[in-house]
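A.B. asks: Generate coordinates for the sequence data below:
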Amino acid sequence: MAGKAFRKFLPLFDRVLVERCAAETVTKGGIMIPEKAQGKVLQATVVAVGSGARGKDGEIHPVSVKVGEKVLLPEYGGTKIVLEDKVCFPLL
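C.D. replies: From the prediction side, this is the model:
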């Protein structure tokens, strides 16, 4: 997953770049779920992480998530961008 575009696109400060997980297309019983009936996926994998935020004391406080971890997304958060034909969302 760590393609060239992801290495070149580095979030700044306390920003995080995530890739939304794929929606379930088949139930456990094997029934195909149509695209319109699929729920919105609110889970994502962290692709890139910024260096951290600078505090009042001038020290950099690192971001608490690491690349590869699963995170929950806000329902209406993030801005969609496309890198190497993959849809990603930079988050605060």
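A.B. asks: contacts, neighbours, all on C-alpha from now
C.D. replies: Noted.
A.B. asks: Just the helices from this structure, written as ranges.
C.D. replies: For the chain, the helices defined by DSSP state H occupy 4-8.
A.B. asks: show me the contacts for the residue nearest the centre of it.
C.D. replies: Per C-alpha atoms, centre = their mean, the C-alpha nearest to the average position across the chain is that of residue 18, at 1.4 Å. Contact analysis of residue 18 by C-alpha atoms under 8 Å, 6 or more residues apart in numbering lists 44-48, 88-91.
A.B. asks: Proceed likewise with the subsequent sequence, for comparison:
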Amino acid sequence: MAKRLIPSLNRVLVEKIVPPSKTNAGILLPEKTTKLNSGKVVAVGPGARDRDGNLIPVSVKEGDTVLLPEYGGTEVKLGDKEYHLFRDDDILGTLHE
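C.D. replies: So this is what the prediction gives:
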């Protein structure tokens, strides 16, 4: 049975994107050139409430590619896959091609 995690409040579940460590021609790339902290949004919470009780929705949606901070997030393992939980306001931005 596959588990599905629905984040609470303004949290976002992200699967980090691991860039290739070598080119198509087989040339190994240095770690620094392959390091971009990005991930794909897998699930989002409903949002948080402000002081007046109004719902503030999460600013990203499932399927978005996001830029993540270098540190932070909570590691979550579901089955054999590894994910990270971030608060909406910890996400630095969305990446578009």
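A.B. asks: What's the TM-score once they're superposed?
C.D. replies: TM-score for the superposed pair, counting by TM-score structural alignment, normalised by the length of the first structure: 0.79. Supporting figures: 85 aligned residues with a C-alpha RMSD of 1.9 Å.
A.B. asks: ok, and the contacts of residue 18 of the first structure in the second structure?
C.D. replies: Contacts conserved in the second structure for these, using both residues aligned by TM-score structural alignment, their matches' C-alpha atoms under 8 Å: 44-48, 88-91.
A.B. asks: tell me which of those residues is nearest to residue 79 of the first structure?
C.D. replies: Residue 79 of the first structure has its nearest neighbour among those in residue 89, at 5.4 Å by C-alpha to C-alpha.
A.B. asks: Residue in the second structure paired with that closest one?
C.D. replies: Applying TM-score structural alignment, one finds that residue 89 of the first structure aligns to residue 84 in the second structure.
A.B. asks: so its match touches residue 73, yeah?
C.D. replies: Yes - contact criterion C-alpha atoms under 8 Å: residue 84 of the second structure and residue 73 qualify, at 5.7 Å.
A.B. asks: quick one: the strands in the first structure?
C.D. replies: 16-20, 43-49, 53-54, 60-61, 70-72, 81-83, 86-91 (DSSP state E).
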